[in-house]
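Enquirer: Build me a structure from this.
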Amino acid sequence: MPSSIETNAALPIAIIGAGPVGLAAAAQLTARGLRPLVIEAGAGPGAAVRQWGHVRMFSPWRFNVDAAARALLEGQGWKAPPPASFPTGNELVADYVEPLARALSQAGVDLHYGARVTGISRRHHDRLHDGAPGRGRAEAPFVLQVEGADGHTDTIEARAVIDATGTWSSPNPASAHGLPAPGETPASAHIRYGIPDVLGADRATYAEATTLVLGGGHSAMNTVLDLVKLGDGARILWAFRRPLGAVNFGGGAADGLAARGALGARAQSLVEAGRIEALAPFLVHRIEQKGGRLEVQGEREGQAASVTVDRLIVATGFRPDLSMLGELRLDLDRAVQATPALAPLIDPNLHSCGTVRPHGEAELRHPGEPGFYMAGMKSYGRAPTFLLATGHEQVRSIAAYLAGDLEAARRVELELPETGVCSASRPVIEIKAPAAAGSCCAASPAPAAKECCG
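Expert: As a prediction, the model looks like this:
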């Protein structure tokens, strides 16, 4: 057991983020008699989930409720939603996250909203200094610098820290280089990241527009399918970094989550039918504003290319924001930015399967900073595949370890559905002429989908 946890046993365990994973961590710790302290930058629980609240998840309720959270909620009279139904982000918040936050508060857990953690260190030890034996950084409590909604900054000490802030606030930029494309920031009024509410609040923005969607993952698929539902007034271009024959649309019928498989199958059928103009490969280099529109300049198969659009949706994934962790001695894989033990299990450069592999405290620990963990989506760094149930297993294992139950920490208590995807290529698609007008999505009852950014 790390000496910092033993030495500072009277201090709380700080959880940063009051999303579904952060609150699950609080429930797991509470169930083991430990004292969590939850710090959330948003005005209430589930702040990040609310930003994609219009999107229906492809994991049903039975995968989305943590075991300790369920026990706490049911002890206060909560009724679980139907296990086979698929919640939207808003339903996840209203029917689970908010009740869980209330239940935790009633159980005596401190939850602080409108409080942003801007830095984490060790008491009297910056990143450089080890300190004296027995009185070094490993024994020192964590110090969290917290900025309130009024701008006032204070510090909080903790015996351990679980960073469950997710990655939603740090979307990848449009450029193929990983940096914002020249002109991307000035053109921000015409650019959206993630999954805009195309069929709801943002309908007027896209209904009669030419929109370029960047990205080949589930967020891009969601967005493209919604744009198609807008009708003939919306022209849709979909750009991939790889040749079309190498684009992975998912596992289809082989996917253990039927909605996820159906999402990819529907997206692929639209491309094959020519309902969407596929640009593959297309690598973005620069964005210029011209006459109220965007000229997106890039490269196709080694040749300069450009398209002119009204709107750009960048759905190229997310990355962890590590800015508040600069004084900690983190052990991160140089490519994925997950821990070195976890990275080989999820690195898309090493294997093509999108399957989430079970893991726990041992894979998430940072040997140079005992007592600090990233959990949830942030723990995956830049890797694209994450399910909410994985975050629940992470915090269950971490809580067991912090409570001294090493056997439970090492035990795997998670079974996840296979993606059905273990190949990076498929037969080359022949692009056909556009199909006749009309919606091609109405016939499919499968819900839209999103992996949870917990």
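Enquirer: Only C-alpha atoms from now on, for both contacts and neighbour counts.
Expert: Fine.
Enquirer: Can you get me a residue count around Gly42?
Expert: Using other Cα atoms under 10 Å, the number of residues around Gly42 comes to 18.
Enquirer: oh sorry, the question was meant for Ala403
Expert: For Ala403, the count of nearby residues is 17 (other Cα under 10 Å).
Enquirer: need the contact list for it.
Expert: Leu29, Arg32, Leu34 (Cα atoms under 8 Å, 6 or more residues apart in numbering).
Enquirer: Not counting sequence-adjacent ones, nearest residue to Pro417?
Expert: Gly256 (4.5 Å; Cα to Cα, 6 or more residues apart in numbering).
Enquirer: wait, isn't that neighbour in contact with Glu415?
Expert: No - between Gly256 and Glu415 there is no contact under Cα atoms under 8 Å: 11.2 Å.
Enquirer: State the helix or strand in which the residue nearest to Pro417 lies.
Expert: Under the criterion DSSP states H and E, no helix or strand holds Gly256.
Enquirer: Mind checking which of Gly256 and Glu415 has more residues around it?
Expert: The residue with more neighbours, out of Gly256 and Glu415, is Gly256; 17 against 13, by other Cα under 10 Å.
Enquirer: And what about the residue nearest to Phe372 when sequence neighbours are not counted, helix, strand or coil?
Expert: Spatially, and ignoring its direct neighbours in sequence, Phe372 is nearest to Val161 (4.9 Å; Cα to Cα, 6+ apart). Three-state assignment for Val161 (DSSP: H, G, I helix; E, B strand; the rest coil): strand.
Enquirer: how many other residues sit next to Val161?
Expert: Val161 has 24 nearby residues by other Cα under 10 Å.
Enquirer: Let me see the contact set for it.
Expert: Ile13, Ala14, Ile15, Ile16, Phe142, Gly371, Phe372, Tyr373.
Enquirer: Distance check, it against Ala41.
Expert: 16 Å (Cα to Cα, to the nearest Å).
Enquirer: again, but for Gln289
Expert: 34 Å.
Enquirer: now swap in Pro82 and tell me
Expert: 31 Å.
Enquirer: And the two? Which one has more around it.
Expert: Counted by other Cα under 10 Å, Pro82 and Ala41 do not tie: Ala41 has more neighbours, with 22 against 11.
Enquirer: one more, for comparison:
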Amino acid sequence: MTAPATTGLPVVVIGAGPVGLAAAAHLEDRGLDFLVLEAGPHAGAATRDWAHVRLFSRWGEVVDPAAEKLLAPTGWVKPDDASYPTGGDWAELYLQPLADVLGDRVRFGARVTGVSRTGRDRIVDADRDTQPFVIHIEATDAREERLFARAVIDASGTWSTPGPAGGSGLPALGENAAADRITYRVPDLKDPAVRSRYAGKRTAVIGSGASAFTTLAYLADLAKAEDGAGTKAVWILRRGISGSTFGGGEADQLPARGALGLAAKAAVDGGYADAVTGFRTDAFERDGEGRLVLVGEDGRRLGAVDEVIVLTGFRPDLASLNELRLRLDERLQAPVELAPLIDPNQHSCGTVYPHGQAELSHPEKDVYLVGMKSYGRAPTFLAVTGYEQVRSIAAHLAGDHEAAERVELTLPETGVCGGAGLFDEPEAAEQSGGGCCAAPATLTIGAAPASSGGC
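Expert: Okay, the predicted model is just below:
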């Protein structure tokens, strides 16, 4: 394999979600050549998976300034800054138009299967930093290709790898066998088929973040509807309930995020959800009617449920980056300089210091994880955080180091402080794309939900 000279090669961005497309917009603004590779058929493919979920960030907080600058000459009309988009709105009204403006520099149906240095696996030191990156992709027709790049920005998110129900971080015994009754996404109860799955049923909801709050509120609304009589949620938390369990409420600087926690609290207080605390799922068993019985690590057995919704967060898929020299925190799987800023064991107020290329750098020069993927298993990611990340990285790649180091973002606080108790499991997005949010969210709920993205 003869590699081309690094000079003149594009920056490759992995993922056409909110943060990946923002990276492209900033690279364009800096006059840098780039190519965005997206595994899905559309912009915001992961975001579209939670199209029914409303972000808890407003439109004014989820449109990147460089992207808006690109869209303005096309006649694009920005939605009302004060309104809250759904994931579907975000994808259709912003992400897809942005991808359309970028044209053939966004390639769909191109799944990245591996990234390395040309002629250098992760062991080889010699001339490593002078070699271009080589990127293996698989197209939708299973055709394999090889591309070269001067730098790589991975904004592929964590949506494809949700956490399991098992309290150990591994699937609970019987979890895979019970796949017909388990989902790892916030259900769209406006879809008749999905609605009938949960209407009048007893559903376990495992998790304590924005996605769980959203689901509890949805199920409570279903229980109040004519077709939802008998609907009941069993909310399973790995820790106890404290004053911070439901978030910041009216003190949250993102009002819709605070309202989301209050809606979940109302579902519990109203009797639509029973909370089971201190329960770490060890196994799923079937009763005589085929329903699921959850067994805890402490031997407790819960009453049988018809369905289970597992919302225990997401984790990064790092397999395609295995030949690169990444420096990741051993707990969060986030860049080591970023990890202390976002560790839920240490932070509970949402006060993550804005950060950029310096905190996101690795021993492997010019490779960056951004967006939800940069947070590894940590929660509370906001889209604006990702936009600031890629602004800084684009400035650095363009040689504008002063701009790369400058902070251009102030983040809202949750209004809740109190140590590690705020977060039970790492959650959140979208979201890939990322993200997100749900108002479900700006954590990307599913990023939650968001996806990739954040919100």
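Enquirer: returning to that earlier point: in the contacts of Val161 of the first structure, which residue is surrounded by the most others?
Expert: Phe142 leads the contacts of Val161 of the first structure on contacts (other Cα under 10 Å) with 30 neighbours.
Enquirer: Over to Ser219 of the first structure. Which of the three states is it?
Expert: Ser219 of the first structure - assigned by three-state DSSP - is helix.
Enquirer: My guess is it contacts Ile195. True?
Expert: Yes - between Ser219 of the first structure and Ile195 a contact is recorded at 6.1 Å, counting by Cα under 8 Å.
Enquirer: which neighbours do the two share?
Expert: Ala315.
Enquirer: which residues of the first structure fall in helices?
Expert: Counting by DSSP state H, one finds helices in the first structure at the ranges 3-7, 20-31, 47-50, 67-74, 89-92, 98-106, 203-206, 218-229, 258-272, 343-346, 361-364, 388-402, 406-410.
Enquirer: Quick one: average offset of the second one versus the second structure, please.
Expert: It refers to helix 20-31 of the first structure. When the second structure is superposed, helix 20-31 of the first structure averages 0.6 Å from its matched positions, counting by mean Cα distance after the TM-score superposition for the first structure.
Enquirer: Quick one: list the elements packing against that helix.
Expert: Helix 20-31 of the first structure makes packing contacts with strand 13-16, strand 36-39, helix 67-74, helix 98-106, helix 388-402 when contacts are defined by 3 or more Cα pairs under 8 Å, 6 or more residues apart in numbering; DSSP states H and E.
Enquirer: residues in the second structure matched by the last one, start to end?
Expert: The alignment of helix 388-402 of the first structure onto the second structure (TM-score structural alignment) spans residues 383-397.
Enquirer: list the buried ones in the matching stretch?
Expert: Of all the residues in stretch 383-397 of the second structure, those buried under the rule 16 or more other Cα atoms under 10 Å are 383-397.
Enquirer: before we move on, back to that, the residue nearest to Phe372 of the first structure corresponds to which position in the second structure?
Expert: Per TM-score structural alignment, Val161 of the first structure is aligned with Val152.
Enquirer: Which part of the second structure matches stretch 338-349 of the first structure?
Expert: Using TM-score structural alignment, stretch 338-349 of the first structure pairs with 334-345 in the second structure.
Enquirer: Return the distance of Gly46 of the first structure relative to Arg396 of the first structure.
Expert: Gly46 of the first structure is 19 Å from Arg396 of the first structure, by Cα to Cα.
Enquirer: Quick check: Val186 of the second structure vs Gly313 of the second structure, distance?
Expert: 12 Å.
Enquirer: try Glu144 of the second structure
Expert: For Glu144 of the second structure relative to Gly313 of the second structure (Cα to Cα), the value is 32 Å.
Enquirer: And Arg185 of the second structure, by the same measure?
Expert: Taken as Cα to Cα, the spacing of Arg185 of the second structure relative to Gly313 of the second structure amounts to 10 Å.
Enquirer: How about Pro440 of the second structure?
Expert: From Pro440 of the second structure across to Gly313 of the second structure, the span is 15 Å (Cα to Cα).
Enquirer: Neighbour count: the two, which is higher?
Expert: Pro440 (38 against 33).
Enquirer: show me what contacts that one?
Expert: Contacts for Pro440 of the second structure (Cα under 8 Å, 6+ apart) come out as Val53, Arg54, Leu55, Phe56, Ala210, Ser211, Thr214, Ala256, Arg257, Leu260, Ala448, Pro449.
Enquirer: surely the third one meets Gly88?
Expert: Spelled out, that is Leu55 of the second structure. No - counting by Cα under 8 Å, Gly88 is not a contact partner of Leu55 of the second structure; they are 10.1 Å apart.
Enquirer: For the two, work out which one has more neighbours and name it.
Expert: Leu55 (35 against 20).
Enquirer: circling back: pull the residues that contact the match of helix 388-402 of the first structure.
Expert: Contacts of stretch 383-397 of the second structure (Cα under 8 Å, 6+ apart): 18-19, 22-23, 26-27, 30, 61-62, 64, 354-357, 366, 370-372, 401, 403-406, 408-409, 411, 435-436, 442-444, 453-455.
Enquirer: Having no further points to raise, I will conclude here.
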